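Colleague: only geometry, no sequence info:
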């Protein structure tokens, strides 16, 4: 029996990394090394009890990454924008995320024999709109991919980008005096098609495993996790159908009023929705680099789509 190949998973206790770990645990060909800054946490200890090698590492500290990447066959890298957003702001959180990716990629480029570098990024709103629309939690991830391509061409040769669509969860606000109705204020077009990732907790692992298994055919490509394209209106209608005793009304709100309510967070989301209104087709955004599920060997039925994922969230929506 051959020795299992080491797959390093950054963010193994989060939603994306956790999905990758759960999927790869089912594959005896791989040994999983989970990187976390909290190796003694309950989640980390749970992973260790299942045979995962849990390693203490910090993407903000490059000195911890080299040893953590030793002998890696593949690395799955994801960073987190939103935790730093309240303190660093839109661009500050993005700059931090970009530096984290630089730290990760620089360390990965020094791993002898690395066969795959899979990075969780997103399309560039700034680039696709010709600079008219900035969405930092998209743009800095896209800049990270460009940096790898320009500065670490050897690593780029074994790199695959992974874009995931929206997670099907609802932002609902009870309307006072309405006897239990909910209202959803949206600064975007209600009929805009939104790419949904389906069940993110399941699907990410399926796609990332398929990328690693695909080897060279995935190099330089973009795997887009979008199981369904659903409009905002139809998405909330699906929630009403799922929970018929609830009433949901979508309300068009202009950008200034949305920002007045949500402040800097409102700017980020309003700009994302403005970009969504213009750029709905992520396959087109990926262009010739787009990887279809069939190329990755993902069979019909392996991914959990929007409506099935929503069913699983039924008890958490309201």
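Modeller: Structure received. Everything numeric here is computed off the predicted structure, so don't read it as measured data.

Colleague: from now on I want contacts and neighbour counts done on CA atoms only, so please keep to that.
Modeller: Noted.

Colleague: neighbours around the nearest residue to residue 253 once chain neighbours are set aside, how many?
Modeller: Using Cα to Cα, 6 or more residues apart in numbering and skipping residues adjacent in sequence, the residue nearest residue 253 is residue 187, 4.9 Å away. Here the number of neighbours of residue 187 (other Cα atoms under 10 Å) works out to 22.

Colleague: quick check: residue 187 touching residue 268?
Modeller: No: if you go by Cα atoms under 8 Å, residue 187 and residue 268 don't touch, sitting 11.4 Å apart.

Colleague: follow-up on the earlier one: separation between the residue nearest to residue 253 and residue 38?
Modeller: Using Cα to Cα, to the nearest Å, we find residue 187 at a distance of 38 Å from residue 38.

Colleague: here comes the other one, which I'd like you to weigh against the first:
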């Protein structure tokens, strides 16, 4: 459906509209049979992605979502019926900053009188692990943002993303061994299964469900998991091998080896701690606390990992 310009239709403000999660929200709302006006927030409206959104009918607004720009955020959120917000620890590696900027967006959403705030949140790893894993800063910061909305009394839904399928082309990118084969290294055991989502294509499906379903859109703080299937690291690599035509294997490394490799790449110590504790959470805690959203409630079936792999240009990943 064409994105609406009719002022009588709901206005949805999408933070990070040129990014992975926000872009998925725009695309999946655009595919709805319900009419929406969409205002896409981006830090750089001159980007090709922003121009493309504008050509599709999205109102593109340039806004830096930092504490020093509270007035700009208020203006960007003004008149919204729904607001989707997302924060990104990995842009600056500062959990306190992520929390503060997220809480500011919640404040501005409340001032705008939003009908429903869609928060890209996560569980508290500290709480879920009974205090054993306390350094997954980006999970805990997102959890705190959701709790802030709860205390403030903003109507919200917590849309929690599972592991990104596209991690296999980014921080889990297969490393060449020099003989034409590749390896994915991690501290997880080969058979450890994680819930995955094709974030770019499918995360927005769950945000759309939150808006369009009476089960979630009352704003009473329900959590909704964006996922598709559970995949082990061993099977993940087998699928990449099958689709890419290259030999890709999984190799478990020790925590010490992982820490040394990340430190050598320039990752600061607290970010290394985050990654290590996150890996332990993934394997030993997440399977116990992850609540699967009923996928039959979605507008369409989300992609499997194999289907995601079939959308990747593997010549650029494993040349």
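Modeller: Arrived safely, thanks for sending. Bear in mind the structure is a predicted one, so any value in this text is a computation, not a measurement.

Colleague: which position in structure 1 aligns with residue 146 of structure 2?
Modeller: Taking TM-score structural alignment, residue 146 of structure 2 has residue 145 as its aligned residue in structure 1.

Colleague: for the equivalent of residue 48 of structure 2 over in structure 1, the count of nearby residues, please.
Modeller: Structural correspondence for residue 48 of structure 2 with respect to structure 1 (TM-score structural alignment): residue 42. Number of residues near residue 42 of structure 1 (other Cα under 10 Å) recorded here: 11.

Colleague: how near is residue 42 of structure 1 to residue 77 of structure 1?
Modeller: Separation of residue 42 of structure 1 from residue 77 of structure 1 (Cα to Cα): 22 Å.

Colleague: ok, residue 201 of structure 1 next?
Modeller: Residue 201 of structure 1 is 16 Å from residue 77 of structure 1, where distance means Cα to Cα.

Colleague: for residue 104 of structure 1, same thing?
Modeller: Distance, residue 104 of structure 1 to residue 77 of structure 1, by Cα to Cα: 8 Å.

Colleague: what's around residue 83 of structure 1, how many residues?
Modeller: Look at residue 83 of structure 1: counted by other Cα under 10 Å, it has 9 neighbours.

Colleague: span of stretch 72-89 of structure 1 from start to end?
Modeller: Note: stretch 72-89 of structure 1 ends 34 Å apart using Cα to Cα.

Colleague: contacts for it?
Modeller: Stretch 72-89 of structure 1 has contacts (Cα atoms under 8 Å, 6 or more residues apart in numbering) with 5-11, 16-17, 69, 92-94, 97, 100-101, 104, 108, 111, 113-121, 137, 208, 212, 264.

Colleague: show me those residues that map onto strands.
Modeller: In this view, the contacts of stretch 72-89 of structure 1 that belong to strands under DSSP state E are 5-10, 116-121.

Colleague: show me what residue 173 of structure 1 aligns to in structure 2.
Modeller: By TM-score structural alignment, residue 173 of structure 1 lines up with residue 175 in structure 2.

Colleague: cool, residue 281 of structure 1 as well?
Modeller: Correspondence of residue 281 of structure 1 to structure 2, assessed by TM-score structural alignment: residue 287.

Colleague: isn't there a strand covering its match?
Modeller: No: read with DSSP: H, G, I helix; E, B strand; the rest coil, residue 287 of structure 2 is helix and lies in no strand.

Colleague: one step back: so the match of residue 173 of structure 1 sits against residue 186, correct?
Modeller: No: Residue 175 of structure 2 is beyond contact range of residue 186, at 11.7 Å (criterion: Cα under 8 Å).

Colleague: neighbour-wise, which of the two wins?
Modeller: residue 186 (19 against 15).

Colleague: for residue 61 of structure 2, helix, strand, or coil?
Modeller: Assignment for residue 61 of structure 2 (three-state DSSP): strand.

Colleague: so what's it closest to, chain neighbours aside?
Modeller: residue 41 (5.0 Å).

Colleague: look up how far residue 79 of structure 1 lies from the match of residue 48 of structure 2.
Modeller: Distance, residue 42 of structure 1 to residue 79 of structure 1, by Cα to Cα: 21 Å.

Colleague: cool, and residue 277 of structure 1?
Modeller: In this structure, residue 277 of structure 1 and residue 79 of structure 1 are 26 Å apart, going by Cα to Cα.
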